[in-house]
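Q: Got a predicted structure here, sequence first:
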Amino acid sequence: MTKHLQSRGGLLTLPDGPYSNSNRGSRGEVLRCDRVLLVAGGIGITGVLAWAGYQHWNVKLVWSVVGSARCLVDAVDLSRVVVAAKEVRVGRRFDVDELIADEEDAGWARVGVVVSGPGGLCDSVRAAVATAGRRGRTVLKLKVEAYS
């Protein structure tokens, strides 16, 4: 199998951990990090809101939804969610690579990343965490809650 795959060097693959300097994090591993980044796409907000409830001292919540799902943003009362930082985008996606790089640049030693959303978003976060892990500036713990 490996020999066959070597001939296809351009084939993008996203193995699901462990990555260099990071791995899939259990809840405890994620919550022991200096920073927790919650990334939600669409209805994936339901998966990350529970993480916000653990009252970690340093949580950043980012949530993007398609324009036609604005009613979802209106229905979720984020004013009751107590986190260090939050950002919601309607009709625009976050640059996942930039999100992860910003956390590295902030100088956190350990960042827990939790993503909940459609497969494409989860794959993008996996790839960004893998890339950051190879840079080795920050230890990243990844927890993926994908849906289709």
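A: Cool, the structure landed.
Q: Please make it C-alpha for all contacts and neighbour counts, starting now.
A: Fine.
Q: quick one: contacts for the closest residue to Ser22 other than its chain neighbours?
A: Once flanking residues are discounted, Ser22 sits nearest to Leu140: 4.7 Å by Cα to Cα, 6 or more residues apart in numbering. Leu140 is in contact with Asn21, Ser22, Asn23, Arg110, Val111, Gly112, Val113, Val129, Gly133, counting by Cα atoms under 8 Å, 6 or more residues apart in numbering.
Q: Could you dump those into a markdown table with distance to Ala146, secondary structure and neighbour count added?
A: Shown next, in a markdown table, are the contacts of Leu140 (distance: Cα to Cα, whole Å; DSSP: H, G, I helix; E, B strand; the rest coil; neighbours: other Cα atoms under 10 Å):
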| residue | distance to Ala146 | secondary structure | neighbour count |
| --- | --- | --- | --- |
| Asn21 | 22 | coil | 17 |
| Ser22 | 19 | strand | 22 |
| Asn23 | 16 | strand | 20 |
| Arg110 | 23 | strand | 21 |
| Val111 | 20 | strand | 27 |
| Gly112 | 16 | strand | 27 |
| Val113 | 13 | strand | 26 |
| Val129 | 15 | helix | 28 |
| Gly133 | 21 | helix | 20 |
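Q: Put this next to the previous one:
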Amino acid sequence: MFKAILKRLRKDQRGLTLIELLVVIVILGIIAAIAVPMLMGNQDNAHRNTNAQNEQILQDAINRFYIDKSTYPTNATTLNDQLTKATGSPATGPYVKEIPTIKAFTGCTPATGTGTINGWDYASGVISAPAGCK
């Protein structure tokens, strides 16, 4: 097939002109300008959905801890040990394999400071993602 196309070309016409090449580059640039923002938006949505799902999983783990222990994990500092390790007699847990780190994206800043763990806010048995992160 390729040979048939080459045979149809005149001997002195062996490639693309500069104008044809520039048109192709412009078309590719337009496609990229449309596609890149759409893909970046999808990535932010994926991070937002991941944070919402992780928040639900962590809250379920905290609730299971409460059912077993009749108390909520004491604070964000000890939350990791209390949810990821088997404790007590008889041993209960672990409730989650690990505390996931919050996924940061445009408009989302993970929480820091007292009462936070891996970017999550924790207080009195309730874990939540910072505003704009879910």
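A: Great, that's in hand. Just so it is clear, the structure is predicted and the values come from calculations on it, not from any experiment.
Q: what's the TM-score here?
A: The TM-score (TM-score structural alignment, normalised by the length of the second structure) is 0.24; 56 aligned residues with a Cα RMSD of 4.8 Å.
Q: related to what we said a few turns ago, right, and out of the contacts of Leu140 of the first structure, which lies closest to Lys86 of the first structure?
A: The closest of these to Lys86 of the first structure turns out to be Val113 (Cα to Cα; 14.3 Å).
Q: That closest one against Ala40, yeah?
A: No. In this structure, Val113 of the first structure is not within contact of Ala40 by Cα atoms under 8 Å, at 10.8 Å.
Q: how near is the residue nearest to Ser22 of the first structure to Gly112 of the first structure?
A: Using Cα to Cα, to the nearest Å, Leu140 of the first structure is found at 6 Å from Gly112 of the first structure.
Q: After the longest helix along the second structure, which helix or strand is next? Please name it.
A: Using DSSP state H, we find that the single longest helix of the second structure is helix 18-69. On the C-terminal side of helix 18-69 of the second structure, the closest following helix or strand by DSSP states H and E is helix 76-84.
Q: Can you name every helix or strand that that following helix contacts?
A: Counting by 3 or more Cα pairs under 8 Å, 6 or more residues apart in numbering; DSSP states H and E, the packing neighbours recorded for helix 76-84 of the second structure are helix 18-69, strand 116-117, strand 120-123.
Q: deepest of the ones you listed, which one?
A: Ranked by mean neighbour count, those are led by strand 116-117 with a mean of 22 (mean count of other Cα atoms under 10 Å).
Q: and for that one, what are the contacting residues?
A: Residues contacting strand 116-117 of the second structure (Cα under 8 Å, 6+ apart): Ala76, Thr77, Leu79, Asn80, Ala111, Tyr122.
Q: could you dump these to JSON lines with distance to Ala61 of the second structure?
A: JSON lines is the format used below for the contacts of strand 116-117 of the second structure (distance: Cα to Cα, whole Å):
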{"residue": "Ala76", "distance to Ala61 of the second structure": "14"}
{"residue": "Thr77", "distance to Ala61 of the second structure": "16"}
{"residue": "Leu79", "distance to Ala61 of the second structure": "11"}
{"residue": "Asn80", "distance to Ala61 of the second structure": "11"}
{"residue": "Ala111", "distance to Ala61 of the second structure": "20"}
{"residue": "Tyr122", "distance to Ala61 of the second structure": "13"}
